[in-house]
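Chemist: Okay, here's the prediction I keep looking at, along with the sequence it came from:
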Amino acid sequence: MSTFIKSIHDETLLQVHISCPLTKSNVPAIIIAHPYGPLGGNMNNNVVIAMQRHFVSKGYITACLNFRGCGKSQGRTSWTGQGERADYMSVMNYLLDKYPNINQLVLSGYSYGAMIANSIECTKVPCAYLLVSLPLGVMWALATTKMNEFKKQPISHATLCIHGDHDQFTRASTFLNWCQGHSNITHICIEGADHFWYDHEPELIDQINHWSLNIL
């Protein structure tokens, strides 16, 4: 189902694709956010599509959004990530209001989408964070003066930080340092994969599946 919702930031109309299982019992949900719009990012992305298909097969409610200025969403990309942060929160609020049977929510994203997801606070239902190729090495360019809001680690929620050892934007040691000292964060580095995951999508999904089965 494709729909449009208003961002709580400025009522910008956002394009959202939602898939919902037929069951009416308690069900988990996931929001999947895409890479940076000005560099071609949108929900029609190899990683976003692979994740969406996987979680649909597992019976999740899934929501993929196009941030402002991407796809058929209105507006333009912000310089600080604040507009996109509000966009993500708008989708979260919409899901939890429309589907009161959601009993668990995964806040996820890939690249820039992971940066945005990492900044969202979730208190209405049990939550976890799934961060694919979090762009730690270039947050200064993506969020400018607001970088620290997106770089902090989730304190108490189960979190997966997964990346390739050939990531072009963030060193493996930077990922490791970000994850160290936090027992709630699972750190996985995929050998041979880079930031874009082409031909490594199956390995990515296998690791995500293993984590979700053991954590969620």
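Modeler: Received, thanks. Numbering: from 1, shown residues only.
Chemist: from here on, contacts and neighbour counts on C-alpha atoms
Modeler: Fine.
Chemist: which residues sit in contact with Lys151?
Modeler: Met115, Asn118, Ser119, Leu136, Met139 (Cα atoms under 8 Å, 6 or more residues apart in numbering).
Chemist: just checking, the third one touches Asn148?
Modeler: When you say that, I think you mean Ser119. No - contact criterion Cα atoms under 8 Å: Ser119 and Asn148 do not qualify, at 9.5 Å.
Chemist: Neighbour count: the two, which is higher?
Modeler: Ser119 (21 against 12; other Cα atoms under 10 Å).
Chemist: residues of stretch 202-209 that come out buried?
Modeler: Leu204, Ile205, Ile208, Asn209 (16 or more other Cα atoms under 10 Å).
Chemist: now stretch 89-99
Modeler: Under 16+ other Cα under 10 Å, the buried positions of stretch 89-99 are Met89, Ser90, Val91, Met92, Leu95, Leu96, Tyr99.
Chemist: Comparison target, given below:
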Amino acid sequence: MEQTQTAPFTLQTITDLHGPAGRLEALLNTGSPDAPYCVLVCHPHPLGGGTMHNKVVYHAMKAFQSLGLPVLRFNFRGTGLSEGEHDNGHGEQDDVRAALDWLEQRFRLPTLFAGFSFGSYVGMQACCSDARVKGAVVLGLPVHAEGRDYEFKFLSRCNAIPKLFISGTRDQYGPTAQVESVVENATPPHELVLVEGADHFFVGKLDEVQRAITGWCNTNFLSVAAQ
């Protein structure tokens, strides 16, 4: 049975999330009191203007929250009001782990992860072998972006959790053939949704992204939790 929540949720500013580099600016979109999972969403590259307020990150949050799940977003070190300095994706993995620790302490629930672009690359390295994470959504998987190359060999060593990859067929940073190769080499189970005509930022296609996320959640997690 598909689940949709209509209860009024709130937005909370989180002031007690700290990583190794200092305090991390964060927001919590609350969920249903009986939510079976909590969610962590990570933003794209800070040097390209990425923050937790990015449109793709926001719409991913809305998809999860529409199902009654609490969602934590935060700014990586050196971004927005977060302390520390950008660390080229290395220290940022520790920021993700700090966020997972915070969610565990706050909710005592299994976690679902979602990351967009750089956020997916950094987040998956921290999350895909963490027993607390039971599912992952990779949005706009980057292969080569703004002079940066990304390697995803680590996905073959991930836990066997459901993984949803969502990419646009016109993604300038993730050509379809290369994305398909990355997904094929990832530990199953995995699913790839190609959004026809979408670029890296899913301009004009964010409703399709939300539907893909909610459908995946209902199929893999919420229908089971409701039984």
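Modeler: Arrived safely, thanks for sending. None of these values were measured; they are calculated from a predicted model.
Chemist: coming back round to it: got the buried residues of stretch 202-209 of structure 1 as TSV, with secondary structure columns?
Modeler: Below are those laid out as TSV (DSSP: H, G, I helix; E, B strand; the rest coil):
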residue	secondary structure
Leu204	helix
Ile205	helix
Ile208	helix
Asn209	helix
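Chemist: Which secondary structure element is home to the residue in structure 1 that Leu141 of structure 2 lines up against?
Modeler: Alignment note: Leu141 of structure 2 maps to Leu134 in structure 1; criterion TM-score structural alignment. Assignment of secondary structure by DSSP states H and E places Leu134 of structure 1 within no helix or strand.
Chemist: okay, now Leu134 of structure 1: neighbour count?
Modeler: As a measure of burial, Leu134 of structure 1 has 29 neighbours, counting by other Cα under 10 Å.
Chemist: Out of the buried residues of stretch 89-99 of structure 1, flag the one nearest to Gln15 of structure 1.
Modeler: Val91 (9.9 Å; Cα to Cα).
Chemist: Let me see the contact set for the aligned residue in structure 2 for the closest one.
Modeler: Matched to structure 2 by TM-score structural alignment, Val91 of structure 1 sits across from Ala99. Contact analysis of Ala99 of structure 2 by Cα under 8 Å, 6+ apart lists Leu17, Gly19, Leu40.
Chemist: Format the residues you listed as CSV; extra columns: distance to Glu83 of structure 2 and secondary structure.
Modeler: Formatted as CSV, these follow (distance: Cα to Cα, whole Å; DSSP: H, G, I helix; E, B strand; the rest coil):
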residue, distance to Glu83 of structure 2, secondary structure
Leu17, 11, coil
Gly19, 9, strand
Leu40, 19, strand
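Chemist: and which of those residues is nearest to Glu85 of structure 2?
Modeler: Using Cα to Cα, those come closest to Glu85 of structure 2 at Gly19, 11.8 Å.
Chemist: For structure 2, just list every one of the helices.
Modeler: 55-65, 91-107, 118-127, 176-185, 206-217, 223-225 (DSSP state H).
Chemist: For Pro46 of structure 2, which of those is the nearest?
Modeler: helix 118-127 (8.6 Å).
Chemist: For Tyr37 of structure 2, grab the count of nearby residues.
Modeler: For Tyr37 of structure 2, using other Cα under 10 Å, the count is 23.
Chemist: er, Pro20 of structure 2 actually
Modeler: 15.
Chemist: which ones are touching it?
Modeler: Contacts of Pro20 of structure 2 by Cα under 8 Å, 6+ apart are Asp94, Asp95.
Chemist: picking up where we left off before, any chance of the buried residues of stretch 202-209 of structure 1 in TSV, plus distance to Asn177 of structure 1?
Modeler: Shown next, in TSV, are the buried residues of stretch 202-209 of structure 1 (distance: Cα to Cα, whole Å):
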residue	distance to Asn177 of structure 1
Leu204	21
Ile205	24
Ile208	21
Asn209	24
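Chemist: Quick check: the two most widely separated of those?
Modeler: Leu204 and Asn209 (8.6 Å).
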